[in-house]
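# when you get a sec, could you give me coordinates for this:
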Amino acid sequence: MKGLLDYILNQRSFLIALFLINLFGTIYGYIWYESQLKITDPIFLLFVPDSPTASLFFTIFLGFYIFNKNVPFIEALALITLFKYGIWAVVMNGLTFLEFGSLPWTGYMLVISHAAMAVQGLLYAPYYKIRFRHVTVAAVWTLHNDVIDYVYEQMPVYPAIMEHLKEIGYFTFWLSLLSIAIGYYFARIHRYSV
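This is a model prediction of the structure:
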């Protein structure tokens, strides 16, 4: 089974298709944030569109990986942020569903696409060439982003659950630590496998 999965994940045609899906998904994600970005202070612009930036990291990884190149800092950022924001969006949409009893069709689309983000980041983790230093930089980025989101209140806006901001911030902090721990796990595995 592992051999078949390796074969599929490393097929050039599959990689190109995945690259294009992530590229267009990233572009769509930035467009989705357009209204929020218009009212965002320029100093925070880089840190508001969390999910599209995570998929941008993965798209860059794929672009290099197709040509048998590795970009470890980008790979660490992709692994940690894809998992974090993939799970985060699934949970936030789940909370919205619990609050209102339903989601618009875009909510279900976001659940599926963000779950796929988390999964693809983990599926390709064995092929990353990350070390502890790469994960450390990605960890600083991730925790810094939490500060921007929840101290400076620049987080993605989910109107239905904004009254639970403190709890969401707390959950996000621990989700960040879990995501970083996953990054360190794969860095450790790679360290001892070469």
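
# all contacts plus neighbour counts: C-alpha atoms, from now on.
Noted.

# please identify the helix or strand for the residue nearest the centre of the chain.
The chain has residue 82 as the residue nearest its centroid, 2.1 Å off, counting by C-alpha atoms, centre = their mean. Using DSSP states H and E, residue 82 maps to helix 72-100.

# one more, please, to line up against the first structure:
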Amino acid sequence: MNFLTPLLIDRRFLWLLLIINIAGTVYGYYWYIPQLAVTPSFFLLFVPDSPTASLFFVFVVIAFLRYRNYPLFEALALITLIKYGVWAVVMNILTFKVIGYLPWQGYMLIASHGAMAIQGILYAKYYKFKLWHVLAVAIWTLHNDVIDYVFMQYPKYPGLEMYEREIGYFTFWLSIVSIGIALYVYQTRRREDK
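As a prediction, the model looks like this:
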């Protein structure tokens, strides 16, 4: 991965990444409009998962462009980009498997969400979050799972309603794996700093 370092820290690439993530975030919130329209106001913050994950990464990229780090946003970005990136890829593939086709937006969501997860991981070596950041984000992430699957605020995919419990179970373990990756990044960074 060291061969990617010059590209990842190139300011022109960071600006491009910022523009792409802002556009993706705006589209993501637009995609959620129908669900947000019927969401009780006290759940609104927890419903648009993927665009909020990419919004966290927007703040990370802005910090990098300013030669700074925003550790809480780095932890939020890493965990949520992996979780919701992988989640959306799996849900769209499952939708295709269950209903037999996928609209063009589904393929776009597979590509964009796969890229979300990858960018979160590629920039992990630049993150400077501490253990408390990971623990705070772990609480946020698991709380979000409760909102999604206890209060039924998760994104609805056509044809997948019958797999609600299985999707909730998968999502919980995806959260645990994403948190585990963040803990691994934290421990690796600590060892390198010694």
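
# quick one on the thing from earlier: mean shift of the helix holding residue 82 of structure 1 relative to structure 2?
In the superposition against structure 2, helix 72-100 of structure 1 averages 0.4 Å from its aligned positions (mean C-alpha distance after the TM-score superposition for structure 1).

# pretty sure residue 14 of structure 2 sits against residue 61.
Yes: in this structure, residue 14 of structure 2 is within contact of residue 61 by C-alpha atoms under 8 Å, at 6.6 Å.

# comparing the two, which residue is more hemmed in?
Taking neighbours as other C-alpha atoms under 10 Å, residue 14 of structure 2 and residue 61 compare with residue 61 leading, 24 against 17.

# and that one, what does it touch?
14, 17-18 (C-alpha atoms under 8 Å, 6 or more residues apart in numbering).

# please apply the same query to residue 130 of structure 1.
By C-alpha under 8 Å, 6+ apart, the contact set of residue 130 of structure 1 is 72-73, 75-76, 186-187, 190.

# distance from the chain centre to the helix or strand harbouring residue 21 of structure 2, please.
Using DSSP H and E, residue 21 of structure 2 sits in helix 11-31. Taking C-alpha atoms, centre = their mean, to the nearest Å, the mean C-alpha location of helix 11-31 of structure 2 is offset from the chain mean by 13 Å.

# which residues are in contact with it?
By C-alpha under 8 Å, 6+ apart, the surrounding residues in contact with helix 11-31 of structure 2 are 7-8, 48, 50-52, 54-55, 57-58, 61-62, 64-65.

# list buried residues within those residues.
8, 48, 50-52, 54-55, 57-58, 61-62, 64-65 (16 or more other C-alpha atoms under 10 Å).

# good, we can wrap up now.
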